[in-house]
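Peer 1: okay, predicted coordinates and the sequence, questions at the end:
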Amino acid sequence: MARPPRFDTDQFLDAAVRLAAEGGPSAVTMSAVAQAVGAPSGSVYHRFAGRTALLAEVWLRTVERFQAGYLAVLTGEPDAHRAARAASRHVVAWCRENPDEAALLLYGAADFGRADWTKEHAERADSGNRRVFAALGRLAEALGARDEQDRDRVALALVDLPLTVVRRHLRSGTPLPPHAEDLTEQCTAALLT
C-alpha cells in the first residue's frame, strides 16, 4: 500500500502565492516553493512539470477563485444597479480577505509567463476572462449602456475604480481602511447614475 503524500498541491500553491505577494513572480521558483513548504524539491516537480506550469497554476487558481465570487455577485442580483454596487464592493472585500492573492493579481498573466503556458492553461485563462466580460456586458446592457462610452463607464465603475481603491494599500502593505467598501460603492453608484 502506497504512503499518502506528505505535501499536497494546495500547500505548494499557497506557498507560491505568499512568495509572489512578497517578492513578485520572480520569487516563485521551484526551490523557493519547496523550501517554504519544507518539502524536497522533487515533491514540487512531482506536481508541476516545471516553473512555467507552477506559475500558470498559481495565477489560474488565484484568478479563478476571484472570478467565481465576482461572477456570483454580478449575476446573483436581479436589479442591475444593486448588482453593480455589490460587484464593486466585492472586489474590495475579496482583496481585504485575501491580501496575498490580491497582491499577486496586481501583476498580470504575462508576468506569470503567459506566453509560455500550455494550450490548456491558456484556454482556462481565456475561458474565465470570457465569462467575466460576458457578464459585464450583460450588466452594462441592463444598466442601459448604448455605446462604447457607456460600456467604458461600466468597466470603470466595476473594474478600474475598485482596483484603484485597493492598489495603493496592497502595494504598500498597509491594511485597507474600514470605509473602503463604502467609498467604492458610493463612487460606483455616482458613476452609474
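Peer 2: Great, that's in hand. Numbering: from 1, shown residues only.
Peer 1: when you work out contacts or count neighbours from here on, use the C-alpha atoms and nothing else.
Peer 2: OK.
Peer 1: the helix or strand encompassing residue 81: which residues count as buried?
Peer 2: Taking DSSP states H and E as the criterion, residue 81 maps to helix 80-97. Across helix 80-97, burial judged by 16 or more other CA atoms under 10 Å covers 80-81, 83-96.
Peer 1: just give me the closest of the residues you listed to residue 165.
Peer 2: Of all the buried residues of helix 80-97, residue 165 sits closest to residue 92, with 7.6 Å by CA to CA.
Peer 1: of the buried residues of helix 80-97, closest to residue 149?
Peer 2: Set against residue 149, the nearest of these by CA to CA is residue 84 (16.9 Å).
Peer 1: and residue 11, what is it in contact with?
Peer 2: residue 37 (CA atoms under 8 Å, 6 or more residues apart in numbering).
Peer 1: got the angle between the helix or strand hosting residue 69 and helix 80-97?
Peer 2: Assigned by DSSP H and E, residue 69 belongs to helix 51-76. Here helix 51-76 runs at an angle of 140 degrees relative to helix 80-97 (axes from the mean of the first three to the mean of the last three CA atoms, to 10 degrees).
Peer 1: and the helix holding residue 81, what other elements does it pack with?
Peer 2: Applying 3 or more CA pairs under 8 Å, 6 or more residues apart in numbering; DSSP states H and E, we find helix 80-97 packed against helix 51-76, helix 99-105, helix 119-142, helix 161-172, helix 180-192.
Peer 1: gap between that helix and the chain center?
Peer 2: 13 Å (CA atoms, centre = their mean, to the nearest Å).
Peer 1: taking helix 180-192 as reference, get the angle to it.
Peer 2: Computed by the same axes, to 10 degrees, the angle separating helix 80-97 from helix 180-192 equals 150 degrees.
Peer 1: contacts only, for residue 65.
Peer 2: Shown in contact with residue 65 (CA under 8 Å, 6+ apart): no residues.
Peer 1: state the distance from it to residue 58.
Peer 2: Separation of residue 65 from residue 58 (CA to CA, to the nearest Å) stands at 11 Å.
Peer 1: for comparison:
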Amino acid sequence: MALDAEKIPFGLADVTIGEDTDAIHFDGKEEFQFEGGELTFTPILQDITVADFGESVFDQRVTGYEGSLSLSGAQETLQNLKLAMSYMEEITDATTSEVTGLMDGKIGTSMRSKAQKITIHPRIMGTDTSLDIVVYKMASNGEYTRSYANEQGSIPMQFTMYPRDGLDVSKPGNFFYVGGTDPNAPAA
C-alpha cells in the first residue's frame, strides 16, 4: 500500500452545526475557530464474566455510547453564544421578530430537543468526504466562562451526543457514522 500524504491527520476541520440554510459553518470563511476542536467517542461497556474464569472478564458488550465535541468560536455573536449554551432561549423584538438577545431556558428544558446534526470534515481532504464524521444529534451543555482581561477571548462550546431521531436499537447507526454515505438516509 502506497503512502497517501493526504490521509495523514493534520490541521483544522470544517465543523458544520445544523443543516440546510440554518447551518453554521466553522470553515475559516463564515465563522472562525479560536483553536482546533476535539471529538471523543466512548463506548459504554458491560463486563461479561463466567464462573469458569473467576473474576476475569470473558467478554464485554456494548450498552451505549457517549460522545463529545469541544470547539471554540473566535467571534462573539448571539449565534455563537446560543451554540455555546444550547440551554438558552432567544429574546425577540415583538414587532420585527428579530433576535435581540438570549435568556436562560425554562427549568425542565430537554437538551435532546435542542440538539443538531454536526458534520466534521478534515480540511486537508478537500472535497473528499470519505473521512467525514457525522453525529446525528449534539447539543452544547457545558458551562460558559467569559474572561474580560486584556487578552484574546473565545467562545468555548462543549457538545454532548444523543441518539438520532427514528433510532432503532436493534440496528447499528444510531449515533454517528464516518464517510460520505448516511446509512440511515431514505432510499432514493
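Peer 2: Okay, I see it. Quantities reported herein were computed from a predicted structural model and do not represent experimental measurements.
Peer 1: now the TM-score, please.
Peer 2: TM-score of the superposed chains, computed with TM-score structural alignment, normalised by the length of structure 2, equals 0.22; 77 aligned residues with a CA RMSD of 5.8 Å.
Peer 1: now do the contacts for residue 65 of structure 2.
Peer 2: Counting by CA under 8 Å, 6+ apart, residue 65 of structure 2 has contacts 41, 42, 43, 44, 175.
Peer 1: show me which pair in those is furthest apart.
Peer 2: Spatial extent of these (CA to CA) is set by the pair 44 and 175 at 12.9 Å.
Peer 1: tell me which of those two has more neighbours.
Peer 2: Neighbour totals were compared for residue 44 of structure 2 and residue 175, and residue 175 leads with 21 against 12 (other CA atoms under 10 Å).
Peer 1: closest to residue 153 of structure 1 out of the helices and strands packed on helix 80-97 of structure 1?
Peer 2: Proximity to residue 153 of structure 1 (CA to CA) singles out helix 180-192 among these, at 7.0 Å.
Peer 1: in the closest one, which residues are buried?
Peer 2: 180, 181, 183, 184, 185, 187, 188, 189, 192.
Peer 1: out of the helices and strands packed on helix 80-97 of structure 1, deepest packed?
Peer 2: Of all the helices and strands packed on helix 80-97 of structure 1, helix 99-105 has the most neighbours on average by mean count of other CA atoms under 10 Å, namely a mean of 23.
Peer 1: what is that helix packed up against?
Peer 2: Contacts defined by 3+ CA pairs under 8 Å, 6+ apart place helix 99-105 of structure 1 against helix 9-23, helix 51-76, helix 80-97, helix 161-172.
Peer 1: now those helices as TSV including distance to residue 128 of structure 1?
Peer 2: Below are these laid out as TSV (distance: least, CA to CA, whole Å):
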stretch	distance to residue 128 of structure 1
helix 9-23	19
helix 51-76	7
helix 80-97	16
helix 161-172	18
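Peer 1: okay, which residue is most central for structure 1?
Peer 2: residue 63 (3.5 Å; CA atoms, centre = their mean).
Peer 1: would you check how far apart residue 72 of structure 2 and residue 99 of structure 2 are?
Peer 2: On the measure of CA to CA, residue 72 of structure 2 and residue 99 of structure 2 end up 22 Å apart.
Peer 1: more neighbours: those two, which one.
Peer 2: In terms of neighbours (other CA under 10 Å), residue 72 is the more surrounded of residue 72 of structure 2 and residue 99; the figures are 21 against 13.
Peer 1: test my guess that that one contacts residue 15.
Peer 2: No - applying CA atoms under 8 Å, one finds residue 72 of structure 2 not in contact with residue 15, separated by 11.0 Å.
Peer 1: so which of the helices and strands packed on helix 99-105 of structure 1 is nearest residue 137 of structure 1?
Peer 2: Nearest of those (CA to CA): helix 51-76, 10.6 Å.
Peer 1: now do that closest one: distance to the chain's middle.
Peer 2: So, by CA atoms, centre = their mean, the centroid of helix 51-76 of structure 1 is 5 Å from its chain's centroid.
Peer 1: now that helix and helix 9-23, what's the angle there?
Peer 2: Using the same axes, to 10 degrees: helix 51-76 of structure 1 against helix 9-23 is 90 degrees.
Peer 1: so what's the residue count around the closest residue in space to residue 136 of structure 2 that isn't next to it in sequence?
Peer 2: Leaving aside its sequence neighbours, residue 136 of structure 2 sits nearest to residue 117 (CA to CA, 6 or more residues apart in numbering; 4.6 Å). If you count neighbours by other CA under 10 Å, residue 117 of structure 2 ends up with 18.
Peer 1: any idea how far residue 99 of structure 1 is from the closest residue to residue 104 of structure 1 other than its chain neighbours?
Peer 2: Nearest residue to residue 104 of structure 1, sequence neighbours excluded (CA to CA, 6+ apart): residue 21, at 5.3 Å. Distance of residue 21 of structure 1 to residue 99 of structure 1, computed by CA to CA: 8 Å.
Peer 1: no further queries at this time; thank you.
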